[in-house]
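K.L.:
Coordinates only, no sequence provided:
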């Protein structure tokens, strides 16, 4: 079963410096039908004005993933990390028992766009952690995040995986799925067609359950980029 989460149906908040679309309930946006999906709790599609950003604030017991789609993030946290996250790189911050951080648009002449994703961990407390890595833009399905950090992936405190999907014109990829697990696709670029004919456009998502095969296809001229979550 594949259920479309249309981009136009997401929650929306505009504070001037921040324009944000919420796939799941977040902040002042509350929809009891969209509180998350498995351990996936937040996908916020954020646009941040030049030199603006999120002042220092705290998190605990949450795995927070960031993916920049335009510009650069300037990151600073309470455990000593001062980093910049450019377009295409993945950041995974494990809040653990507690961490404070700030995130700003590192550019004073360019808008920042990024996805902020929260995963509820299966282990509470512990030491906060920070990971950051570029995985390239090769066509196909690239593992990004796993529970063990195997094969150079980022390690997360949950039984889940995150994969990057890039398809060139006419390319199709097939995933051998587990019908007892759940999957979620978030579309970033281009148009992606799933195995039941559902087409995803930028900002759209798909909740997938009880499927043993996932077919991901690009029938258009433009390159496709999406992220695929494998969840319990």
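P.N.:
Perfect, thanks for sending it. Values in this document were obtained by computation on a predicted structure and should not be read as measured data. Residues are numbered from 1 along each chain as shown.
K.L.:
C-alpha from now on. contacts and neighbour counts both.
P.N.:
Will do.
K.L.:
now what about stretch 64-73, what contacts it?
P.N.:
Stretch 64-73 is contacted from outside by 84-95, 103-107, 110-119, using C-alpha atoms under 8 Å, 6 or more residues apart in numbering.
K.L.:
Recalculate using a threshold of 7 Å.
P.N.:
Residues from elsewhere that reach stretch 64-73 (C-alpha atoms under 7 Å, 6 or more residues apart in numbering): 84-94, 103-107, 110-119.
K.L.:
okay, pairing it with this:
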């Protein structure tokens, strides 16, 4: 087993007044040669956007972009004419593929929105841009992992153009849970949304993360009521 520990306190940070963004990996003006990626996981941004503000129209290509609101709601528009509201409890994916323009604005005029934006390097290049979102029940995450993103077109999770899996769990204090990797060539990035866990001989608290690879399963012990996100990706 090999591990890479990313304490919350050592993330990159950017502020534009209306935006506060913490970067787990090198992004925009933040650069750390030791934090370029974890396998095919390229970006994990933890964003706070003030009321009515957001990211104006801009372009992406050949990237799988996953957005997960943690509180509040985002308004999404893109160059296909799509307009969607992404609420807390939803998970959204946009396959930028051959190229797409989009915007993300806080849908509230009174409250901030907090969300994760995560980029995965795609399996197939230049596919037709696509979009999907789905609402997941908090109850379905209670003391178990719920797969919310996967390469399986089964209707239970949203589809990603990569052999990657996103799983979320809400663990009660004292709960011990095992996560089985789909492939021994994969690694898993464990990101604590809130709470405290023990995993791979590390204690992780709010927004701490650890990347773990060369394993086939993972043991997680909740030391407090905890919400956790696991991102399993190919390592090469």
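P.N.:
Nice, thanks for sending it over. Nothing here was measured: the structure is a model prediction, and the numbers come from that model.
K.L.:
hmm, back to that, of the contacts of stretch 64-73 of structure 1, just the buried ones, PyMOL syntax please.
P.N.:
Applied in PyMOL, the following selects the buried portion of the contacts of stretch 64-73 of structure 1 according to 16 or more other C-alpha atoms under 10 Å:
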select buried, resi 84+85+86+87+88+89+90+91+92+93+94+103+104+105+106+107+111+112+113+114+115+116+117+118+119
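K.L.:
Give me the subset of the contacts of stretch 64-73 of structure 1 that lies in strands.
P.N.:
Under the assignment DSSP state E, these contribute 84-86, 89-94, 103-105, 112-119 to strands.
K.L.:
For residue 177 of structure 2, give me its contacts.
P.N.:
Contact analysis of residue 177 of structure 2 by C-alpha under 7 Å, 6+ apart lists 219-221.
K.L.:
What's it aligned with over in structure 1?
P.N.:
If you follow residue 177 of structure 2 across to structure 1 using TM-score structural alignment, you land on residue 173.
K.L.:
In whichever strand or helix holds its match, which residues are buried?
P.N.:
Using DSSP states H and E, residue 173 of structure 1 maps to strand 172-176. For strand 172-176 of structure 1, a neighbour-count test (16+ other C-alpha under 10 Å) marks residue 172 as buried.
K.L.:
distance from it to structure 2 after superposition?
P.N.:
In the superposition against structure 2, strand 172-176 of structure 1 averages 1.4 Å from its aligned positions (mean C-alpha distance after the TM-score superposition for structure 1).
K.L.:
any idea how far that strand is from the chain center?
P.N.:
Strand 172-176 of structure 1 has its average C-alpha position 20 Å from the chain's average C-alpha position, going by C-alpha atoms, centre = their mean, to the nearest Å.
K.L.:
what's the distance between residue 28 of structure 1 and residue 14 of structure 1?
P.N.:
11 Å (C-alpha to C-alpha, to the nearest Å).
K.L.:
Give me the aligned partner of residue 73 of structure 1 over in structure 2.
P.N.:
Aligned partner of residue 73 of structure 1 by TM-score structural alignment: residue 74.
K.L.:
that's a helix at its match, yeah?
P.N.:
No. According to DSSP: H, G, I helix; E, B strand; the rest coil, residue 74 of structure 2 belongs to no helix; its state is strand.
K.L.:
Quick one: neighbours of it, just the number.
P.N.:
Residue 74 of structure 2 has 28 neighbouring residues, counting by other C-alpha atoms under 10 Å.
K.L.:
ditto for residue 17 of structure 2
P.N.:
Neighbourhood size, residue 17 of structure 2 [other C-alpha under 10 Å]: 8.
K.L.:
Ok, the one 4 residues further on next?
P.N.:
Neighbouring residues of residue 21 of structure 2 were enumerated by other C-alpha under 10 Å; the total is 19.
K.L.:
so which helix or strand takes in the closest residue to it other than its chain neighbours?
P.N.:
Here the nearest residue to residue 21 of structure 2 in space, its sequence neighbours aside, is residue 47; by C-alpha to C-alpha, 6 or more residues apart in numbering that works out to 4.4 Å. In this structure, residue 47 of structure 2 sits in strand 41-49 according to DSSP H and E.
K.L.:
Contacts only, for the aligned partner of residue 90 of structure 1 in structure 2.
P.N.:
Using TM-score structural alignment, the equivalent of residue 90 of structure 1 in structure 2 is residue 91. Residue 91 of structure 2 makes contact with 67-68, 133-135, according to C-alpha under 7 Å, 6+ apart.
K.L.:
show me the contacts for the spatially most central residue of structure 1.
P.N.:
A centroid search over structure 1 (C-alpha atoms, centre = their mean) returns residue 117, at 4.6 Å, as the residue closest to the centre. With contacts defined as C-alpha under 7 Å, 6+ apart, residue 117 of structure 1 is in contact with 42-44, 64-66.
K.L.:
got it, and residue 164 of structure 1?
P.N.:
So residue 164 of structure 1 contacts 141-144, 226-228 (C-alpha under 7 Å, 6+ apart).
K.L.:
Of those, just say which sits nearest to residue 156 of structure 1.
P.N.:
Nearest to residue 156 of structure 1 among these is residue 144, at 10.3 Å by C-alpha to C-alpha.
K.L.:
Quick one: map the closest one onto structure 2.
P.N.:
Using TM-score structural alignment, residue 144 of structure 1 pairs with residue 148 in structure 2.
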